[in-house]
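Trainee: quick one: sequence and predicted model below, then my questions.
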Amino acid sequence: MLRQQDVGHRIVIRRIVGIREGRPLFSDALGELVELSETHITLATDAGRLSVPVGEVHRAKRVPPARRPTAAAVVALELAADEAWPAPVRGHLGDWLLRSADGWTGRANSALPVGDPDRPLPAALDAVQRWYAERGQPAMVNVPLPLAAPVGAELDARGWGEGRPLVLVQTVALAALPAAPPDRADLPPVELAGTPSEAWLATAHARKGGLPTAARHVLTAVDRVRFAHVYADGRLLAAGRGTVTGGGRWLGVTSIEVLPEARRQGLAARVVRALVDWGTAEGATHAFLQVEQRNTPAVALYRGLGFTTHHTYLTRVAPS
């Protein structure tokens, strides 16, 4: 049977769904285990979230993870994520993207090496360094793994460092998300707006270490975007941001933040749920987010909502 260590992993359940001529009838379910309690086993399947009473379980076991996404799927998601976090200064190196935003966030100030750079790899990386040097910035490259492993190997040979911890790019089918939690009278509502409030921007300023002019472009220059606010007594307690990109398929969830004194009340999950409801109404079918692997509370939160890791990336920084 399953243990708590299996939460977050792919499992298969054989459940008893009836009796015919004295023999049990079985049905199998495959998905990611999101919750294991004394009474129920809950998993996220392709058809949605399924909660199976323990008394109906004939057999349950962990199985190998699903096959890795195709290269095309990784490229499509990376481009949707870039569209959701648009740097104001952009260039192209063949299919590669070059991005600059006054140094605000690694994603908006790094090259994205997906596709063909239209030249040999060493020459492409030389061109990346020149492009950033012309703008007085350190050269950085976001390396999606395992797709861009050859780029990573070349950067290793050149002595490039890892500027940030490993980032998990996680996804979920919106149909597989749990139902919205019931309204609670003791929690303030989530308000969505087309522009961020000054309090929202102040939270982003504190979290990202400044808010240059380019930051407002990154945050707002998306056709379909919503900013989540949770206020209590006029004070912003929680915030978040949602975008719909990738041809309308992808809801991007970013900038989820809850003030320390308001944590462990379920506000982060409520913010995500409000953004999901908005994205679903906009026609999105899947959601993605990016979270540092070391941020264990956030990883646990998103795992409980059904998010799984699609691929990862490392931000590589040129030597001084």
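Mentor: Thanks, I have it.

Trainee: can we go C-alpha only for contacts and neighbour counts from here?
Mentor: Will do.

Trainee: what about residue 79, neighbour count?
Mentor: Residues near residue 79, counting by other CA atoms under 10 Å, number 17.

Trainee: quick one: what helix or strand has it in it?
Mentor: Assigned by DSSP states H and E, residue 79 belongs to helix 71-84.

Trainee: please point out which parts of that helix sit buried.
Mentor: The neighbour-count check on helix 71-84 (16 or more other CA atoms under 10 Å) flags 74, 75, 77, 78, 79, 80, 81, 82, 83, 84 as buried.

Trainee: same thing with stretch 233-251?
Mentor: 236-246, 248-251.

Trainee: could you identify the helix or strand that succeeds whatever helix or strand residue 31 lives in?
Mentor: Remark: residue 31 resides in strand 23-36, with elements defined by DSSP H and E. With elements assigned by DSSP H and E, the helix or strand that comes after strand 23-36 is strand 40-45.

Trainee: tell me what the helix or strand following that next one is packed against?
Mentor: Sequence-wise, the next helix or strand downstream of strand 40-45 (DSSP H and E) is strand 48-53. Contact analysis of strand 48-53 by 3 or more CA pairs under 8 Å, 6 or more residues apart in numbering; DSSP states H and E lists strand 40-45 as its packing neighbours.

Trainee: neighbouring contacts of the strand it packs on?
Mentor: Taking contacts as CA atoms under 8 Å, 6 or more residues apart in numbering, the residues outside strand 40-45 that touch it are 29-36, 49-54, 176-177, 306.

Trainee: buried ones from those, can you make that a ChimeraX selection?
Mentor: Selection of buried members from those for ChimeraX, criterion 16+ other CA under 10 Å:
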select :29,30,31,32,33,34,35,36,49,50,52,54,176,177,306
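
Trainee: residue boundaries of the strands in the stretch 201-320 of the chain?
Mentor: Taking DSSP state E, counting those that start in this stretch as the test, the strands found in the stretch 201-320 of the chain are 225-232, 235-245, 250-258, 286-292, 308-317.

Trainee: would you mind getting the angle between the fourth one and strand 308-317?
Mentor: Yep, that's strand 286-292 we're talking about. Interaxial angle, strand 286-292 versus strand 308-317 (axes from the mean of the first three to the mean of the last three CA atoms, to 10 degrees): 50 degrees.

Trainee: give the other helices and strands that strand 286-292 contacts.
Mentor: Applying 3+ CA pairs under 8 Å, 6+ apart, we find strand 286-292 packed against strand 167-173, strand 250-258.

Trainee: can you list those strands in TSV and add distance to residue 314?
Mentor: Shown next, in TSV, are these (distance: least, CA to CA, whole Å):
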stretch	distance to residue 314
strand 167-173	6
strand 250-258	18
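
Trainee: one step back: what sits up against the following helix or strand past the helix holding residue 79?
Mentor: Later in the chain than helix 71-84, the nearest helix or strand by DSSP H and E is strand 89-93. With CA under 8 Å, 6+ apart as the test, strand 89-93 has contacts from 97, 98, 99, 100, 101, 117, 118, 124.

Trainee: let's bring in a second one:
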Amino acid sequence: MISSLSFHAALDRTWPPAEFHVVGPWVLRKGNGGGKRVSAATANFMATVDDIPLAVHTMQKLGQQPLFMIQSKDSMLDSALDKQNYKIVDPVNVYIKRVSELTEVPIPHVTAFTIWEPLAIMVEIWAKGGIGSERLQVMHRAAVKTGILARWNQKPAGSAFVAIHNKIAMVHAVEVLPEQRRQGVAGWIMRRAAVWSKENCAEKMVVLCTQKNIAANTFYQGLGFRKLCSYHYRQSLENK
């Protein structure tokens, strides 16, 4: 099992922000529209209530609304933000599995391919799932990476993105077309991701999904992923 610290380091390297800014006890991220993961502030040691204005001011200078990622170590910060009317947004479950446990089943021929750079059809599939150009820029910033294109019923079926840091493979942006769902496509995507990850020396695979996405949580649990940790965001309603 990896530590929560190792996971968050891998998250920053496999889904990288455009910029990092270390200010006092904070690591701030400039996301350029790439979503919460690349835009949130995290505390790199015990931040207190007195440190919150520094983070808020710096995020506003970066042109972003104040947003904090709260990890398990951040209970005091979580309480302080709650008292300042920062509400919980998008609680996320983090799941982990050994890469080798996903490479034992042969993948049917012409079912899932690793491709980089993304083909136009992959970009189109992502766009249909709300994954646009800003998140594609996030993908391009990762170092060791690939895309996955799945086919089913002789047609394009899904796309995903995989990147590796420190032997941890993280699978992001899994998107299956509505008409191709409930046919095992996502499972083949994950197995292809595992094969590529093993070829590139990764030992563990990590995936994320919001707690409210019951279907995704059930899917990953069904594949044998175990919960590693969870996190959530705090966002002020006044700044939303």
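Mentor: Arrived safely, thanks for sending. Values in this document were obtained by computation on a predicted structure and should not be read as measured data.

Trainee: what's the TM-score here?
Mentor: For this chain pair, the superposition-based TM-score is 0.90 by TM-score structural alignment, normalised by the length of the second structure; 238 aligned residues with a CA RMSD of 2.2 Å.

Trainee: mind checking how far the strand holding residue 31 of the first structure is from the chain centre?
Mentor: 27 Å (CA atoms, centre = their mean, to the nearest Å).

Trainee: which one is whatever residue of the first structure lines up with residue 92 of the second structure nearest to, not counting chain neighbours?
Mentor: Residue 92 of the second structure maps onto residue 167 in the first structure when the alignment is built from TM-score structural alignment. Residue nearest to residue 167 of the first structure in three dimensions, not counting chain neighbours: residue 292, with 4.3 Å by CA to CA, 6 or more residues apart in numbering.

Trainee: what residue of the second structure takes the place of the one you found?
Mentor: In the second structure, the residue matched to residue 292 of the first structure (TM-score structural alignment) is residue 210.

Trainee: that match: neighbour count?
Mentor: Neighbour tally, residue 210 of the second structure, other CA under 10 Å: 17.

Trainee: number of residues surrounding the aligned partner of residue 89 of the first structure in the second structure?
Mentor: Counting by TM-score structural alignment, residue 89 of the first structure corresponds to residue 19 in the second structure. Counted by other CA under 10 Å, the residues lying close to residue 19 of the second structure total 12.

Trainee: if we can go back for a sec, just the buried ones from the contacts of strand 89-93 of the first structure?
Mentor: By 16+ other CA under 10 Å, those give 97, 98, 99, 100, 101, 117, 124 as buried.

Trainee: so what's residue 319 of the first structure closest to, chain neighbours aside?
Mentor: Among residues not flanking residue 319 of the first structure along the chain, residue 160 sits closest, at 5.5 Å (CA to CA, 6+ apart).

Trainee: what about that neighbour, distance to residue 279 of the first structure?
Mentor: The gap separating residue 160 of the first structure from residue 279 of the first structure is 38 Å, by CA to CA, to the nearest Å.

Trainee: looking at the two, which is more packed in?
Mentor: Using other CA under 10 Å as the criterion, residue 160 of the first structure and residue 279 rank with residue 279 on top: 27 against 20.

Trainee: tell me what the helix holding residue 79 of the first structure is packed against?
Mentor: Helix 71-84 of the first structure sits against strand 235-245, strand 250-258, with contacts defined as 3+ CA pairs under 8 Å, 6+ apart.

Trainee: out of those, flag the one nearest residue 192 of the first structure.
Mentor: Residue 192 of the first structure lies closest, by CA to CA, to one member of those: strand 235-245, at 9.0 Å.

Trainee: and the closest one, what does it pack against?
Mentor: Using 3+ CA pairs under 8 Å, 6+ apart as the test, strand 235-245 of the first structure ends up in contact with helix 71-84, helix 198-208, strand 225-232, strand 250-258, helix 267-281.

Trainee: now with 6 Å, please.
Mentor: strand 225-232, strand 250-258 (3 or more CA pairs under 6 Å, 6 or more residues apart in numbering; DSSP states H and E).

Trainee: distance between that strand and the chain's centre?
Mentor: On CA atoms, centre = their mean, the centre of strand 235-245 of the first structure falls 14 Å from that of its chain.

Trainee: same deal with stretch 111-128 of the first structure?
Mentor: 26 Å.

Trainee: what comes up buried for that stretch?
Mentor: 111, 112, 113, 114, 115, 117, 124, 125, 128.

Trainee: please report how far the residue of the second structure most remote from its centre lies from residue 125 of the second structure.
Mentor: If you look at how far each residue of the second structure sits from its centre, by CA atoms, centre = their mean, the farthest one is residue 50, at 29.8 Å. Remark: distance between residue 50 of the second structure and residue 125 of the second structure (CA to CA) = 45 Å.

Trainee: just residue 109 of the second structure next, same as before
Mentor: From residue 109 of the second structure across to residue 125 of the second structure, the span is 21 Å (CA to CA).

Trainee: out of the two, which sits in the more crowded spot?
Mentor: The neighbour count for residue 109 of the second structure versus residue 125, taken as other CA under 10 Å, is higher for residue 125 (22 against 8).

Trainee: contact partners for the residue nearest the centre of the first structure?
Mentor: Closest to where the C-alpha atoms of the first structure average out (CA atoms, centre = their mean) is residue 289, at 1.3 Å. Residues in contact with residue 289 of the first structure (CA atoms under 6 Å, 6 or more residues apart in numbering) are 169, 170, 252, 253.

Trainee: try it again at 8 Å.
Mentor: Contacts of residue 289 of the first structure (CA under 8 Å, 6+ apart): 169, 170, 171, 252, 253, 254.

Trainee: list the residues that contact the nearest residue to the first one once chain neighbours are set aside.
Mentor: This means residue 169 of the first structure. Closest residue to residue 169 of the first structure apart from its sequence neighbours, by CA to CA, 6+ apart: residue 290 at 4.6 Å. By CA under 8 Å, 6+ apart, the residues touching residue 290 of the first structure are 167, 168, 169, 170, 254.

Trainee: count of residues packed around the second one?
Mentor: Applying the criterion other CA under 10 Å, we find 22 residues in the vicinity of residue 168 of the first structure.

Trainee: now swap in the third one and tell me
Mentor: Applying other CA under 10 Å, we find 23 residues neighbouring residue 169 of the first structure.
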